[in-house]
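Asker: Return atomic coordinates for the entry below.
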Amino acid sequence: MAVPQERLDIGAVEIHADHTGYESILTPAALGFLAQLHRRFDATRQHLLQARRERQAGYDAGGLPDFRADTRAIRESDWTVAPIPAALQDRRVEITGPVERKMIINALNSGAKVFMADFEDSSAPTFANQLDGQINLRDAVNGTIEFSTPEGKHYRVNENPAVLVVRPRGWHLHDKFFSVDGEPMAGALVDFGLFVFHNARALHRRQRGPYFYLPKLEAMEEAALWDEVMAAAEDELQLPVGTMKATVLIETLPAAFQMHEILHALRRRAVGLNCGRWDYIFSYLKTLRGHRDRLLPERGQVQMTAPFLKAYSELLIQTCHRRGAFAMGGMAAQIPIKGDDAANELALAKVRTDKLREVQAGHDGTWVAHPALVPVAQEIFDRYMPTPNQLRVLRKDVQVTREQLLAAPNGTISRAGFDNNVEVCLRYTAAWLDGLGCVPIHHLMEDAATAEIARAQLWQWLHHADIPAGETPTGGALEFPDHAPIDFALFDHAMAAHTHRLRDSQHPGATRADAAAALLSAMTHADQLGNFLTLPAYDQLG
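Answerer: Next up is the predicted model:
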């Protein structure tokens, strides 16, 4: 059956989906606004994506990321970001999740200081998911959002909800449902454009933004593009320059070498940086995919106490506080375990340990993925950070080198760790293809970032660690405690077994198990590690 397609009367935007029911969001004026953004900024976006490809080619040829010589003056000179709005002065606990209606209400009511509404890694970008999300956020901004279950349970937003911050998709993702002049729009501009067009003025009147989290930036030029996009939107919507504020996720390895520069590019609207730890680990794997001596141990062993991650976290804190910006901690992926008090307490203990490390290091706040973890994280931050933030903690003791940011930690690869990676990336991909962007697996909330870690590790191990059992990869510090050979026979067997189990289960994505397995098998056997799982998966999205 052909997908309905309509060119709306503004003569600029084509919508490649049945948009019945979304007329209040997809107004001619809103679509005209999207068309302006595309025509003004997409050529620059494409140029920056080409620059990414060229940098990666250099890394694949043996090069390594480094601090930029041409921006030394930015790093060494004295400057600060613009004053931070009162609504964002205290961000000790932030909760994140997709833009699903019930989730939005629960997150706003969770007691967290901030709710990051996510159009990116925790949301599968079906047309309905993205447009329903825009309606849900519009209703949340207007104070009219409610939700009732078939069983009669009713949800509405309480007084003093969390401050809303929106994460659009990254610059690398196109949107197959919207095109301008025959070219697909950037998913980032669709998400950002529709949200600000319908909500920016109302949020500004209430001194609540609009505020954004910006994902997967790799260079200061990509941050500068966001600054230009926001400035253009402010001009079009007749808002003061600098009204829109942004926190940047440092979740790519190249960006770790440009934190000062990224803040400088956004200095009139930057309010902080965030340790996007899971995507950062994935980016380390992807950026260094051609380096046999940079393999990581199984992902359960890659904790923030690892030297290369500790250096990244402390450098982020030092950089932010020197520039008057907040240094946000990372996500606790644990979720409550019902019916097993001992296991649940063990999970909560891991969260407490992680949050204690963050607050004592100097972070100004942290992330959780489940409302039940808000009081757990808040108790730690309240005890060790009685003030709204820790901008006074300058961490002048921190001295981070290029080598520290690039050093692979010691560790092991076991058959159990290998098998867990196969299971996680299969189950997540199948659920994503079925329209679900965050999936609980073994009491962890997995999203695209953690699935990407599992996928990238499998590719690296198979293409670089295919060595006799018990030996150590050249230049690496990995061990194989159960003498498990890492080869494609092991991978193919594990993928077949988990596909069979998923197909016969009640897990999310069970009906897409075979499609997910075929996609992951092709990407894992490929000679080069694919940049993002979501790019080839997008064409198969349900």
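
Asker: contacts, neighbours, all on C-alpha from now
Answerer: Fine.

Asker: For stretch 119-132, measure first residue to last.
Answerer: 11 Å (CA to CA, to the nearest Å).

Asker: now stretch 155-167
Answerer: 23 Å.

Asker: Other residues contacting that stretch?
Answerer: Contacts to stretch 155-167, defined as CA atoms under 8 Å, 6 or more residues apart in numbering, come from residues 87-88, 102, 105-120, 143, 145-148, 208, 210-215.

Asker: Here is a second sequence; please produce its structure as well for comparison:
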Amino acid sequence: MTIERTDATPIAARAAHAAHPATGSFQTVEPRIEVSAPLGPRYAEILTPEALEFLAELHDRFASTRHELLAARLQTRVDAANGRDPKFLPETESIRSDRSWRVAGAGPGLEDRRVEITGPTDRKMAINALNSGAKVWLADQEDATSPTWANVIEGQLSLFDFLHGELEYTSPEGKQYRVTAEETPTIVMRPRGWHLTEKHLRFHDRAGRAMHASGSLVDFGLYFFHNAQALIAAGRGPYIYLAKLESHREAKLWNDIFVFAQQRLGIPKGTVRATVLIETIQAAFEMDEILYELRDHCAGLNAGRWDYIFSIVKTFRSRGRRWVTPDRKSITMTVPFMRAYTELLVATCHKRGAHAIGGMSAFIPNRRDPQVTERALAAVAADKRREASDGFDGTWVAHPDLIATARAEFDAVLGERPNQVDRLRDDVEVTAAQLLDIPSIGGHVTEGGVRDNVSIGIRYIESWLRGTGAAAIDNLMEDAATAEISRSQIWQWLNENTITAEGTRIDHAWMEGLVASVIAGLPRFDGDRFDDAIEVFRHVALEPEFPTFLTLGAYARYL
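Answerer: I've put the predicted structure just below:
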């Protein structure tokens, strides 16, 4: 993708606007979307009156449906806690059994997705991703981004500047970063999930009621409004990753949003392409239906493995010892229930002409430690070899040094073909029992595994509170999803009175001692947020009430 510099977006004026005299916040003349946070340099170029009105229109039409669907999620959680398992929906069986329908498939620049690099949208990380040589950059406003006000708006500025030929960065040490690659990755932006709000923007509906804006609508709306035409002009399009969906009804809501947004900006229907992360156990039972609802705008599905494991733990956390999961490192991609999930995903996608995109191995190289790098490359190669052999069309990496390893495994299977969508997996038959076969994981809960979860959870939350959403911890790339696994397992083990392999009962007294031991060994430094992180971790892992996402309360209180 080659971007040439332009002086203005064809959609919205890049105007400067006056600050509110009392608060320093930006306001339109008749604000339907009110900005309640200070403006940094150039924020007004993103928060134009036209863009804010577009956000208001999105909220007018879709905010109430979002609230209804979040309420439906709550009922689903209650049903699961009461012993009702997810299932393939009988009312949509005709969609699953009809082999005639197919999705729109890859848009321009998405035909070959063999290696996608994921990462946040700050200027330095954006430039590194764009220079990486990957086929696709997942520009992540979700789990790899801590949703501080600065990260949200400055991430939009990074994307805007690249798409208008102006992205560069100078570090505090004076090092300069520029996009130098002749061919840059196709961008697929991932907005926040439906559960998250944007508290720095308040939406005033036509009845005068005020509420926090939806993080999903803000991230998508600003990106689409400012960049859709530039993306199309560059021979690509507005491509989106959809995170944490739990039902086909949520997919339909996104499809309705795409239809409206395209009509509103005069863009042909079907220009948007979405890739849906199947990262909840509920969505795993509705893959066909999700594809069907998005069929005019759908490119594929992704196996979001870490959030999927979190969803399993969260959904069945209080269902008894049969559902207790072992140490996180024991839940590999080769255990039976994870094999069932990924094989069903590939088979479903290829039956419908959709890409199946693999997940991200957590191992990352360490340029200062050759042995760590050697182990990481070997683990990543094995992971990507399995995915390519199983029929996936591409995969994720979190570090540029892993691209060559991942690409080699997919090159060995694909050759010169851009993908293997034509490889039907009619041999795959996955039952509900196989998707829910948690006991087959095997393994044990060990004292070391519990300690690792406490340490990783606290250190990741501390990083997130400082504004870094993708953190290298113990030679693994941790994001919000892996922190969620860590704290959810702690909660489950504690509430099920689990006994470790060493014979220790996990109760509150023992956990408090372990947490104190971990805290004593934390690497404290000026400006750290460990005190706040410890408080957040105790709340989400050790208290009787289980928050559905650790980020909800932490965002409301600390960001």
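
Asker: And the contacts of stretch 155-167 of structure 1, which of them are buried?
Answerer: 87-88, 102, 105-120, 145-146, 208, 210-215 (16 or more other CA atoms under 10 Å).

Asker: Cross these against helices and list the overlap.
Answerer: When DSSP state H defines the helices, the subset of those inside them is 102, 105-108.

Asker: Would you reformat those as CSV and include distance to Pro388 of structure 1?
Answerer: Shown next, in CSV, are these (distance: CA to CA, whole Å):
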residue, distance to Pro388 of structure 1
Lys102, 29
Ile105, 25
Asn106, 24
Ala107, 21
Leu108, 19
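
Asker: which one is the residue positioned nearest the centre of structure 1 nearest to, not counting chain neighbours?
Answerer: For structure 1, Asp121 is the residue whose C-alpha lies nearest the centre (CA atoms, centre = their mean; 5.0 Å). Of all residues not flanking Asp121 of structure 1 in the chain, Ala448 sits nearest, at 5.0 Å (CA to CA, 6 or more residues apart in numbering).

Asker: Over to Lys310 of structure 1?
Answerer: Closest to Lys310 of structure 1 by CA to CA, 6+ apart is Met304, at 5.7 Å.

Asker: roughly how far apart are that neighbour and Gly209 of structure 1?
Answerer: Met304 of structure 1 is 31 Å from Gly209 of structure 1, by CA to CA.

Asker: now do Gly143 of structure 1
Answerer: Applying CA to CA, the value for Gly143 of structure 1 to Gly209 of structure 1 is 15 Å.

Asker: what's the counterpart of the residue nearest to Lys310 of structure 1 in structure 2?
Answerer: Aligned counterpart of Met304 of structure 1 in structure 2: Met333 (TM-score structural alignment).

Asker: Check Trp461 of structure 1 too.
Answerer: In structure 2, Trp461 of structure 1 lands on Trp493 (TM-score structural alignment).

Asker: Whichever strand or helix holds its match vs structure 1, average offset?
Answerer: Using DSSP states H and E, Trp493 of structure 2 sits within helix 480-495. Helix 480-495 of structure 2, aligned to structure 1 and superposed, deviates on average by 0.3 Å (mean CA distance after the TM-score superposition for structure 1).

Asker: I'd like to know which elements the helix or strand that that helix is followed by is packed against.
Answerer: Next helix or strand after helix 480-495 of structure 2 toward the C-terminus (DSSP H and E): helix 508-520. Judged by 3 or more CA pairs under 8 Å, 6 or more residues apart in numbering; DSSP states H and E, helix 508-520 of structure 2 is in contact with helix 447-465.

Asker: can you map out the strands along the stretch 51-200 of structure 2?
Answerer: For the stretch 51-200 of structure 2, the strands defined by DSSP state E, counting those that start in this stretch cover 115-119, 136-140, 168-170, 176-178, 186-190, 197-204.

Asker: Report the aligned residue range of structure 1 for the first one.
Answerer: Spelled out, that is strand 115-119 of structure 2. Strand 115-119 of structure 2 covers residues 93-97 of structure 1 once aligned (TM-score structural alignment).

Asker: quick one: the matching stretch to structure 2 mean distance?
Answerer: Mean deviation for stretch 93-97 of structure 1: 0.2 Å (mean CA distance after the TM-score superposition for structure 1).

Asker: what are the ranges of the helices in the stretch 151-300 of structure 1?
Answerer: In the stretch 151-300 of structure 1, the helices defined using DSSP state H, counting those that start in this stretch lie at 187-205, 220-236, 253-256, 259-265, 277-287.
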